[in-house]
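# Build me a structure from this.
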Amino acid sequence: MPKETGRKVIASNRKARHDYTIEDVFEAGIVLSGTEVKALRMGRASLIDGFCEIDGHEIWMHGVHIPEYSQGSWTNHGPRRKRKLLLHRDEIDRLESKTREKGQTIVPLSLYFLDGRAKVEIALARGKREYDKRQALRERQDNMEAVKAIREKRDR
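The predicted structure follows:
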């Protein structure tokens, strides 16, 4: 059987880009059990309530839902257990110093397989206020209307 290549996205957290201003992005490995990997290969996961926490020079991901593997036995995993992330020490130290600032947090953006290995894309993010969210939606809508007007003028 040939080795898996490329990037296969399992789950993405689109709401995080709406709720947070993304400042820096990191790619991390995940420590998983066998049944979790099988459940991910079936394409089932949810990052909606996920967040990361640094505890004693280790980074842990909480709230990510990977459902139990349907053919699993007593060795099945807990769907919302905390999972250790694998990053270089200097990256963890940088994240730790940044998250001490007010309003900074670490959120998972996407979960994917890269060349057969499970990876998660995490971001250092700052929470948006309600008016920031409305302004971002308004800007996106204005850009879409401008592109539409240009397209209509060009087609005439």
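# going forward, measure contacts and count neighbours with C-alpha atoms only.
Noted.
# What is the end-to-end distance of stretch 50-57?
19 Å (CA to CA, to the nearest Å).
# One more, please, to line up against the first structure:
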Amino acid sequence: MVKETGHKLIAQNRRARHDYHIDETYEAGLVLTGTEVKSLREGRASLVDGFAHIHDNEVWLEGVHIPEYSQGTWTNHSARRSRKLLLHREQISRLIGKTREPGRTLVPLSLYFSDGRAKVEIALARGKREYDKRHAIAEREAKRDMERALRRRR
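As a prediction, the model looks like this:
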């Protein structure tokens, strides 16, 4: 048996960085069934509607779509079930305090394999207003225009 090493990205939530101000990020393990892991190894998952919440001092991931495994039988999982996240007790306590503040939420940023284990990067985030989003787009375009102008000068 060969031990898997490295970092293999499965899915990313690019929309989260557009819709939220990211304050802190955490790496969490996932409690998965066998068919979910096999489906993830095929590189199939979507974090688009995903969010995390805290219930009974445990962190749960909701709305993440991991499609059913194609060779799965009656043991197959449901695609959008709740999945428990594995974090240290101190991290959970910190998140409980932070998410009680108004406007704070937990959003998944990426789903990946790290040394053969499925991990999710969750972020403590604040929602952006519409004018914040427009401002960020304008800054990005201005930076792109400046770089383009500098390249032309050379």
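# ok, how many other residues are close to the closest residue in space to D19 of structure 2 that isn't next to it in sequence?
Leaving out its chain neighbours, the residue that sits closest to D19 of structure 2 by CA to CA, 6 or more residues apart in numbering is K128, at 5.5 Å. Close neighbours of K128 of structure 2, defined as other CA atoms under 10 Å, add up to 15.
# Test my guess that K128 of structure 2 contacts H21.
Yes: look at K128 of structure 2 against H21 with CA atoms under 8 Å: they come within range, at 6.3 Å.
# Am I right that L111 of structure 1 is in a strand?
Yes: counting by DSSP: H, G, I helix; E, B strand; the rest coil, L111 of structure 1 falls inside a strand.
# and Y131 of structure 2, what helix or strand is that in?
Using DSSP states H and E, Y131 of structure 2 maps to helix 130-153.
# compared with structure 1, how much does that helix deviate?
Here helix 130-153 of structure 2, set against structure 1 after superposition, deviates by a mean of 0.4 Å using mean CA distance after the TM-score superposition for structure 1.
# Which secondary structure elements does that helix sit against?
Using 3 or more CA pairs under 8 Å, 6 or more residues apart in numbering; DSSP states H and E, no helix or strand is in contact with helix 130-153 of structure 2.
# quick one: contacts of it?
18-19 (CA atoms under 8 Å, 6 or more residues apart in numbering).
# And S97 of structure 1? What does it align with in structure 2?
When structure 2 is aligned by TM-score structural alignment, S97 of structure 1 is paired with G97.
# Touching, V120 of structure 1 and L87? I think so.
No: in this structure V120 of structure 1 lies outside contact range of L87 using CA under 8 Å: 10.7 Å.
# against structure 1, where does the helix holding Y131 of structure 2 fall?
By TM-score structural alignment, helix 130-153 of structure 2 lines up with residues 130-153 in structure 1.
# what's the distance between the matching stretch and the middle of its chain?
26 Å (CA atoms, centre = their mean, to the nearest Å).
# Could I get the buried residue list for that stretch?
K133 (16 or more other CA atoms under 10 Å).
# Same check on stretch 5-14 of structure 2?
8-13.
# first vs last residue of that stretch, how far apart are they?
Start-to-end, stretch 5-14 of structure 2 (CA to CA) is 25 Å.
# What segments of structure 2 are helices?
14-19, 34-41, 89-99, 130-153 (DSSP state H).
# W60 of structure 2 is nearest to which of those helices?
helix 89-99 (11.0 Å; CA to CA).
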